[in-house]
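[1] Okay, sequence plus prediction incoming.
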Amino acid sequence: MTATKGLEGIVATTSSISSIIDGVLTYRGYNIDDLAVHASFEEVIYLLWYGRFPVQSELDQLLRDLSESAAIPSELVEQMRLYPTGTNTMAALRSAVSALALYDETANEMSSEANFRKAIKLQAQLPTIVATLSRLRAGLEPIAPKSGVSIAHNFLYMLNGEEPSELAVKALNQALVLHADHELNASTFAARVTVATLSDIYSGVTSAIGALKGPLHGGANEAVMVMLEEIGSFDRVEDYVQTKLDNKEKIMGFGHRVYKGGDPRAKHLQKMSQDLSQLQGNTELYDMSVRIEEMVTGQKGLKPNVDFYSASVYTILGIQRELFTPIFAISRVSGWTAHILEQYENNRLIRPRAEYTGLTNQKYIPIQNR
């Protein structure tokens, strides 16, 4: 047996949910470019779960189900109040989602119907948890979710306590669509490994959040914003980036293991960053990002991935950077749950082997002779 580091290029399972073929990302066969421009996030959720787009009555029912499930247990809110000050937001989200299972009497029911209901709960409640965590950290009281509005609208409302603008909702909706699924990425694989043991859906999503927390996965967008804050202004971009390049230091938000010709999602967030910047009347963050891209792509041939421009989009929307990765989770839980449901339908325990590189032929020596 010969190991493949990072399982790169290894085909570990079959799936009909999303694909990346010749640099083109599709959900259920629909090109991400088409979905990013035209689809609502709720339509994409339905598509990922059921394999097709809903008709209007089905979409209306999904919206009702999500609205009815969006409130979180009051006991969980009280738990979150006790989280230590300064707790990493993804660590807090991981703990809160794990705790959700304690308040769901059907948590361990494994019927298809029960698991679909739990998928709805998880999709509906993650935005509420993230908004609640943010407000509690700021010393503010949580805001109850609204009924009859989209997930993007509801999240911004619960976060800020005021009705969001149409463009803000459009921007967040597009970001949620773009992040919804991505074939067998690290967090999705973690979720499938967990539920392949026939553990419950909450455990699968908790595992996925743990994987997403890392800076080489979901945490990259937060790292991009840290870099932009360190640079501070457009006139400092070239010196900062050139120093990084000369020292062969990693610049976050560039390159992707799967996309060699560039991440197809990045251009949509770049356009949204530009539009939001111009509407705000301050294009410095966008201009800084464009100049960084020109230098990194020009000198290293690396192109921006989905994380790079999402950082400026979220910042222009007034979202604090510690929420960037949790927002990724709000979107990706749609894909995680789709993959979990698919894993349950045709399950086999995921148990790969390892190439052993340690010592051999060792003999036990009594302790007095060592």
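    Perfect, I can see it now.
[2] can we go C-alpha only for contacts and neighbour counts from here?
    OK.
[3] so how far is the helix or strand where L245 lies off the chain centroid?
    Using DSSP states H and E, L245 sits in helix 237-246. Distance of helix 237-246 from the chain centroid (Cα atoms, centre = their mean, to the nearest Å) equals 29 Å.
[4] list the buried ones in the strand or helix carrying Q61?
    Q61 belongs to helix 56-69 when elements are defined using DSSP H and E. Neighbour-count burial for helix 56-69, counted by 16 or more other Cα atoms under 10 Å, picks out L59, L62, L63, L66, S67, E68, S69.
[5] between the residues you listed, which is nearest K244?
    L66 (44.9 Å; Cα to Cα).
[6] hang on, that closest one packs against I120?
    Yes. L66 is within contact range of I120, at 6.2 Å (criterion: Cα atoms under 8 Å).
[7] rewinding a little: if we go by neighbour counts, what in the following helix or strand past the helix holding Q61 is buried?
    Using DSSP H and E, the next helix or strand after helix 56-69 towards the C-terminus is helix 74-81. Residues L76, V77, M80 are the ones in helix 74-81 that count as buried (16+ other Cα under 10 Å).
[8] want to compare, so here's the second one:
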Amino acid sequence: MKSKLDIFVANETFFNELSSKAQQNNQIDPQLYKDSGAKQGLRNVDGTGVLIGFSKVGEVQAYSQDDNGEKIPMEGRLFYRGIEITDLVKGYQNEQRHGFEEVCYLLLFGSLPNKNQLLQFKETLGKNRTLPDGFTEDMILKAPSSDIMNKLARNVLTCYSYDSNPEDNSLSNVLRQSIELIAEFPTMSAYGYQAKVHFYDQMSLFIHIPDPELSTSENFLHLIRPNNRYTKLEAEVLDLCLVLHAEHGGGNNSTFTARVVTSTDTDTYSAIAAAVGSLKGPKHGGANIKVTQMMEDIKQNVKDWNNEKELEDYLAKIIKKEAFDRTGLLYGIGHAVYTLSDPRAILLKEKAKELAKEKHLEEEFNLYCSIEKLAPQVFSEINKDVRTIVPNVDFYSGFVYKMLNIPLELYTPIFAMSRVAGWCAHRIEELVNSGKIIRPAYKNIIEKSSFIPLEQRT
């Protein structure tokens, strides 16, 4: 019996004709957006997001205003429930403990926990890390996926079948589901990776049982490493990555997706699975993979990493679409919201430097620093663009994961196991406020026509 791919190959000419027809009949003139004022990508002309609602969960600040109400670019600031991310990170780091679990509590419930509340919340997460009986064997190992994010989305939807009360959207039930998903995402991601490398890459399969006593970052490193071992600094750095990726306002694509789907009053698993699918895209959660691939390309093609002229020349080739993937993009440089700085990148860079020293990778860290310095001026010279572009969190996160010896396939799932806390917080906010179903408008611009009998069509 022929596979569907075989059928496609055998009819490739036919499908190519259909593709050309679809391309031709779906093309929209970009000038229409300018002439009509339509908000392409729900963006204003200056690139900022169109205001469609209000939130108490997270806030991104990239502009201030002068006396005339004009926007002025400013150093980036990120707030979780009104607490600035820099203050939050420095606070728990000064107390020499991990912060991701505390951030999850803050995002879900709106305030910082006291010592007893945090302890009870950690214990609840720990008890929920183990997947339901038969889940690993039947849902992960029997149907492996070459992409862990697709497997993760499927796993989330499958959780519906293991939930005795999946459709109840009462606050208490959704909070239960949210806590369970936050606890299970790292386990699902780790097991999904093990299944992938075993069945697709013919590597040994090992499945470790989650440890309820460990923090989320410690537990994840425990799950993905054959010997379960990790250093104190490694766990600290991964914890920081989880904290920095947990939330980024309601307007980022995956969180907005979660809110859009939630607004239909569907179940938690449908909303979160949709957000996973959104995050998978290379323009969103998959960006750090592109950064890593770009950096590997630069390392191979620039002989002297300390030669700024040689670096500038190669960066220019990338921007001119003459090198790397020929898109003209410098991955990890620039952000849709932040203007003068991304506070997450600043915090992660500090820890990346510390980890690079432990791993004896200071030379590679210095290469990242050089590109951070040179890329904006090269971009400006070539594109005649005076805007300030700065590194975003993806620029350093891929390097951090590489130093942690985390496989490339897990970069985006790590993002997901962090951001699921923000998704759930926004889902709860959407449910609590019981807003209208989210439904933006599209203006139809095709010329009207009449039905043509089949025999008369060319």
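    Alright, I've got the coordinates. Everything numeric in this text was worked out from a predicted model, so none of it was measured.
[9] Can you pull the TM-score for these?
    Scored against TM-score structural alignment, normalised by the length of structure 1, the superposed chains reach a TM-score of 0.95; 368 aligned residues with a Cα RMSD of 1.7 Å.
[10] How about whichever helix or strand comes after the helix holding L245 of structure 1, which residues are buried there?
    Once the chain leaves helix 237-246 of structure 1, the next helix or strand it forms, by DSSP H and E, is helix 266-280. Neighbour counts over helix 266-280 of structure 1 (16+ other Cα under 10 Å) mark A266, K267, H268, L269, Q270, M272, S273, Q274, D275, L276, S277 as buried.
[11] Show me which pair in the residues you listed is furthest apart.
    Between any two of the buried residues of helix 266-280 of structure 1, the greatest separation by Cα to Cα is 16.3 Å, found for A266 and S277.
[12] Quick check: nearest residue in space to the alignment partner in structure 1 of V50 of structure 2, chain neighbours excluded?
    Aligning on TM-score structural alignment places V50 of structure 2 opposite I10 in structure 1. Leaving out its chain neighbours, the residue that sits closest to I10 of structure 1 by Cα to Cα, 6 or more residues apart in numbering is T4, at 7.7 Å.
[13] Kindly report the same for R64 of structure 1.
    Excluding its sequence neighbours, the residue lying closest to R64 of structure 1 (Cα to Cα, 6+ apart) is G148, at 7.1 Å.
[14] Which residues does stretch 389-404 of structure 2 contact?
    234, 237-238, 241, 287-289, 291-292, 331-335, 339-342, 344-345, 348-349, 352, 355-356, 359, 368, 372, 376, 407-408, 411 (Cα atoms under 8 Å, 6 or more residues apart in numbering).
[15] same deal with stretch 285-300 of structure 2?
    279-282, 305, 314, 324, 330-332, 394-395, 397-399, 408, 411-412, 415-416.
[16] what would the buried residues of helix 56-69 of structure 1 look like in JSON lines with distance to L126 of structure 1?
    Shown next, in JSON lines, are the buried residues of helix 56-69 of structure 1 (distance: Cα to Cα, whole Å):
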{"residue": "L59", "distance to L126 of structure 1": "20"}
{"residue": "L62", "distance to L126 of structure 1": "16"}
{"residue": "L63", "distance to L126 of structure 1": "15"}
{"residue": "L66", "distance to L126 of structure 1": "11"}
{"residue": "S67", "distance to L126 of structure 1": "12"}
{"residue": "E68", "distance to L126 of structure 1": "14"}
{"residue": "S69", "distance to L126 of structure 1": "10"}
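[17] Assess the claim that S254 of structure 2 and V276 are in contact.
    Yes. If you go by Cα under 8 Å, S254 of structure 2 and V276 touch, sitting 7.1 Å apart.
[18] So those two - more neighbours on which side?
    V276 (30 against 26; other Cα atoms under 10 Å).
[19] Just tell me what that one corresponds to in structure 1.
    Per TM-score structural alignment, V276 of structure 2 is aligned with I209.
[20] any idea how far that match is from A190 of structure 1?
    According to Cα to Cα, to the nearest Å, I209 of structure 1 and A190 of structure 1 sit 9 Å apart.
[21] Which residue of structure 2 is paired with S134 of structure 1 in the alignment?
    Using TM-score structural alignment, the partner of S134 of structure 1 in structure 2 is Y193.
[22] Assign a three-state SS to its match, would you?
    Classification of Y193 of structure 2 by DSSP: H, G, I helix; E, B strand; the rest coil places it in helix.
[23] which residues touch it?
    I148, E409, L410.
[24] Neighbours of the last one, how many?
    Which is L410 of structure 2. 20.
[25] corresponding residue for it in structure 1?
    Under the alignment (TM-score structural alignment), L410 of structure 2 pairs with L323 of structure 1.
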